[in-house]
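[1] give me coordinates for this.
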Amino acid sequence: MTIRQYTVSHFSQSNPAGDSQSDITALLRTVAASIEDLGDVVVQDLILHNEITADGPWPSITVYYSDGSTE
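    From the prediction side, this is the model:
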């Protein structure tokens, strides 16, 4: 039996702290632009996190991806 191994990379992003830190639409746009900047990758998973701070909710997204040539 052959076991194939893959490398999966990840990054997390959130909006800057402040009045618009909870803006999910802006966060999604920023994450989409970051994925485009990576070039030929395959997104494996997206995880939305929501931290509650004194200034209100502060969502972040973690993106798990691999090199597009592995598929």
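[2] for the rest of this, base every contact and every neighbour count on C-alpha atoms.
    Will do.
[3] in what helix or strand does Ser34 lie?
    With elements delineated by DSSP states H and E, Ser34 resides in helix 24-38, which encompasses its position.
[4] other SSEs contacting that helix?
    Identification of packing neighbours for helix 24-38 by 3 or more C-alpha pairs under 8 Å, 6 or more residues apart in numbering; DSSP states H and E yields strand 9-14, strand 56-67.
[5] and this one, so I can compare the two:
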Amino acid sequence: MPDNTIFNFSISNPSGDGQGFVPALLRRLADAIEVEGDVDVQDITFQSAVTGGEDDLTMTVYFHRQPRRR
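    From the prediction side, this is the model:
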């Protein structure tokens, strides 16, 4: 019987200058997914919270630890 557990992790840019820079967050996200190896990504969510300076951006990845379908 296959393991249907869905794993997840969230990632944000560091606080301070550049915190709200979406391209940097997307690069960090791509690197973090690659570190997980050959996984089957089920969903990616994007959240933005207003702060006193730049917006606080967070992305969450939901995935299975099985190889993705090809």
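[6] circling back to that earlier point, as TSV, the helices and strands packed on helix 24-38 of structure 1 with mean neighbour count and distance to Val43 of structure 1 would be great.
    What follows is the helices and strands packed on helix 24-38 of structure 1, written out as TSV (neighbours: other C-alpha atoms under 10 Å; distance: least, C-alpha to C-alpha, whole Å):
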stretch	mean neighbour count	distance to Val43 of structure 1
strand 9-14	15	9
strand 56-67	18	4
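[7] with distance to Ile24 of structure 1 added, can I get the ones you listed in a markdown table?
    Formatted as a markdown table, the helices and strands packed on helix 24-38 of structure 1 follow (distance: least, C-alpha to C-alpha, whole Å):
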| stretch | distance to Ile24 of structure 1 |
| --- | --- |
| strand 9-14 | 9 |
| strand 56-67 | 7 |
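[8] distance between the helix or strand following the helix holding Ser34 of structure 1 and the chain's centre?
    Once helix 24-38 of structure 1 ends, the next helix or strand along the chain (criterion: DSSP H and E) is strand 41-53. The offset between the C-alpha centroid of strand 41-53 of structure 1 and the centroid of the whole chain comes to 5 Å, using C-alpha atoms, centre = their mean, to the nearest Å.
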